[in-house]
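*Asks:* Below is the sequence, then the predicted model.
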Amino acid sequence: MKHELPALPYATNALAPKISQQTIELHWGKHAQTYVNNLNNLIPGTPFEHASLEDIILKAEGPIFNNGAQTWNHIFYFTQFSPSPKAKPEGKLAEAIDKSFGSFEAFKEQFSKAAVGLFGSGWAWLVKKADGSLEVIQESNAGNPLRKGLTPVLTCDVWEHSYYVDYQNRRGDYVSIFWDVLDWKVIESRF
């Protein structure tokens, strides 16, 4: 199976100035594409030659896992954005956030702390557990919550390449604008 990046649901300049066109072109068009290319070069002749990204995440190790998980993570990350996003969750997701964190603001604070405070490169995730409750977790490098039996709902990429063009070393500034481009309609559908 040849893996490909899907077309973004918005133009590369649509999230500017929060996330610049240059960042989208580098991060999505070059960096994420490199993971896809690497994965496609690694899997021929292996048990993962015809595997889905989810199967690769669950069963692979080493470079095949890293490139497969990073491909999946980046698709998940970029498809949750919109130039005209729904600003807050509603319905069952809003209820689950209130139940798990006390309020939307308390959730945002906990998630932002996890994103800003992750040492090195990785991802902050909002995940749904088997009992339907929500939790904020951190994953280093290519880590993905599917490997722990959790359902990913939302993620923030805190590898430096995701924000350095626009925010240099100010990860906190990047995390604060991250909330402004999230489309909760997309995130609700994942829940």
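*Replies:* Thanks, I have the structure now.
*Asks:* Please make it C-alpha for all contacts and neighbour counts, starting now.
*Replies:* Will do.
*Asks:* ok, now how distant is the residue lying farthest from the centre of the chain from Ile97?
*Replies:* The C-alpha centroid of the chain is most remote from Gly45, which lies 29.1 Å away (C-alpha atoms, centre = their mean). Noted for Gly45: a distance of 44 Å to Ile97, by C-alpha to C-alpha, to the nearest Å.
*Asks:* now swap in Tyr77 and tell me
*Replies:* Tyr77 sits 19 Å away from Ile97, going by C-alpha to C-alpha.
*Asks:* and the longest helix anywhere in the chain, which residues are buried?
*Replies:* In the chain, with assignment by DSSP state H, the single longest helix is helix 62-78. Neighbour counts over helix 62-78 (16 or more other C-alpha atoms under 10 Å) mark 64-78 as buried.
*Asks:* for the spatially most central residue of the chain, what are its contacts?
*Replies:* The residue lying closest to the centre of the chain (C-alpha atoms, centre = their mean) is Tyr77, at 3.1 Å. Contact partners of Tyr77, counting by C-alpha atoms under 8 Å, 6 or more residues apart in numbering, are Leu154, Thr155, Cys156, Asp157.
*Asks:* alright, now check it against this:
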Amino acid sequence: MEECSRRDLLKNAAGVSMLGLLNLYTPAYAEEKPAEPKKPAANEPIECTQAPLPYAYDALEPYIDKETVEIHYTRHHAAYVKNFNSTLQRLDFARTMKDMTFIKHWCKELAFNGSGAMLHTLYWGNMSAQGGQPKGELSELIEKSFKKFENFTDQFSAAAKTVEGSGWGILAFEPCTKRLIVLQSEKHQDMALWGTYPLLVCDVWEHAYYL
């Protein structure tokens, strides 16, 4: 992976990501009543579904081009969702057959594809071409955790740029200390910190910027 390409990605991500994160803290989101979940029938398989892209493929231009977004969403993200569901089915079959010979393999597949599916859903929801800086509760939490906004952006960019191989930079809420922390994730699942809530993610896999 070329360092200049990853650096360019991070510059572009800085322009599009923060406004989407702000949406998590707006009163409209806080007051909106969630839809009543549909209860599956007793024998109905429960599957992960790919969330709709919250904007048109060209909505992030000039930061991320239309073709990159379309391929990333329809091929890569879709593949993680499909493979996550396939792995769940394989595990169902293994339990039915009482055959755990390949359990180590399927556990790895479950973590890899499930984490990939969920992180990509966050990734699309984080971004907006308008960009912006945090306000209100989020701004206060960043001040508490990093002292100032520039400290956060410096650490987040450095973490994302130095991921070994392919992976993610992640801003997460850590409930024990009630503060924000910056994490690196290799692949999708490695180096995770249990119990944290990912809020802002930056995909530094090559498929996020290779066109």
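*Replies:* Structure received. The structure presented is a predicted model; accordingly, all values stated were derived computationally and were not measured.
*Asks:* TM-score for these two?
*Replies:* The pair, once superposed, lands on a TM-score of 0.74 when counted by TM-score structural alignment, normalised by the length of the first structure; 154 aligned residues with a C-alpha RMSD of 2.1 Å.
*Asks:* Take the contacts of Tyr77 of the first structure and map them onto the second structure. Which survive?
*Replies:* Retained contacts for these in the second structure, judged by both residues aligned by TM-score structural alignment, their matches' C-alpha atoms under 8 Å, are Leu154, Thr155, Cys156, Asp157.
*Asks:* Same list, the residues you listed, but as JSON lines with distance to Ala32 of the first structure, secondary structure and neighbour count please.
*Replies:* Shown next, in JSON lines, are those (distance: C-alpha to C-alpha, whole Å; DSSP: H, G, I helix; E, B strand; the rest coil; neighbours: other C-alpha atoms under 10 Å):
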{"residue": "Leu154", "distance to Ala32 of the first structure": "18", "secondary structure": "strand", "neighbour count": "22"}
{"residue": "Thr155", "distance to Ala32 of the first structure": "15", "secondary structure": "strand", "neighbour count": "24"}
{"residue": "Cys156", "distance to Ala32 of the first structure": "15", "secondary structure": "strand", "neighbour count": "27"}
{"residue": "Asp157", "distance to Ala32 of the first structure": "12", "secondary structure": "strand", "neighbour count": "22"}
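*Asks:* follow-up on the earlier one: you'd agree the residue farthest from the centre of the first structure is in a strand?
*Replies:* No: assessed with DSSP: H, G, I helix; E, B strand; the rest coil, Gly45 of the first structure is coil; it does not lie in a strand.
*Asks:* separation between the residue nearest to Asp173 of the first structure when sequence neighbours are not counted and Glu135 of the first structure?
*Replies:* Using C-alpha to C-alpha, 6 or more residues apart in numbering and skipping residues adjacent in sequence, the residue nearest Asp173 of the first structure is Tyr167, 6.8 Å away. As judged by C-alpha to C-alpha, Tyr167 of the first structure and Glu135 of the first structure stand 27 Å apart.
*Asks:* Tell me which of those two has more neighbours.
*Replies:* Taking other C-alpha atoms under 10 Å, Tyr167 of the first structure and Glu135 do not tie; Glu135 has more neighbours (19 against 16).
*Asks:* Show me what that one aligns to in the second structure.
*Replies:* Matched to the second structure by TM-score structural alignment, Glu135 of the first structure sits across from Ile181.
*Asks:* The first structure: helices as residue ranges?
*Replies:* For the first structure, helices defined by DSSP H occupy the ranges 21-26, 33-42, 53-59, 62-78, 91-101, 104-117, 164-167, 171-178, 184-190.
*Asks:* most tightly surrounded among those helices?
*Replies:* Greatest average neighbour count among the helices of the first structure goes to helix 62-78 (a mean of 20), per mean count of other C-alpha atoms under 10 Å.
*Asks:* What is the burial count for Gln133 of the second structure?
*Replies:* For Gln133 of the second structure, the neighbour count with other C-alpha under 10 Å is 14.
*Asks:* Next up, the contacts around it.
*Replies:* When contacts are counted by C-alpha under 8 Å, 6+ apart, Gln133 of the second structure is found next to Met18, Leu19, Leu22.
*Asks:* can I assume the first one is in contact with Leu138?
*Replies:* What that stands for is Met18 of the second structure. No: taking C-alpha atoms under 8 Å as the definition, Met18 of the second structure is not a contact partner of Leu138, at 10.7 Å.
*Asks:* For the residue mapped onto Asn38 of the first structure from the second structure, which residues are in contact?
*Replies:* Structural alignment (TM-score structural alignment) places Asn38 of the first structure against Asn83 in the second structure. Going by C-alpha under 8 Å, 6+ apart, Asn83 of the second structure touches Asn113.
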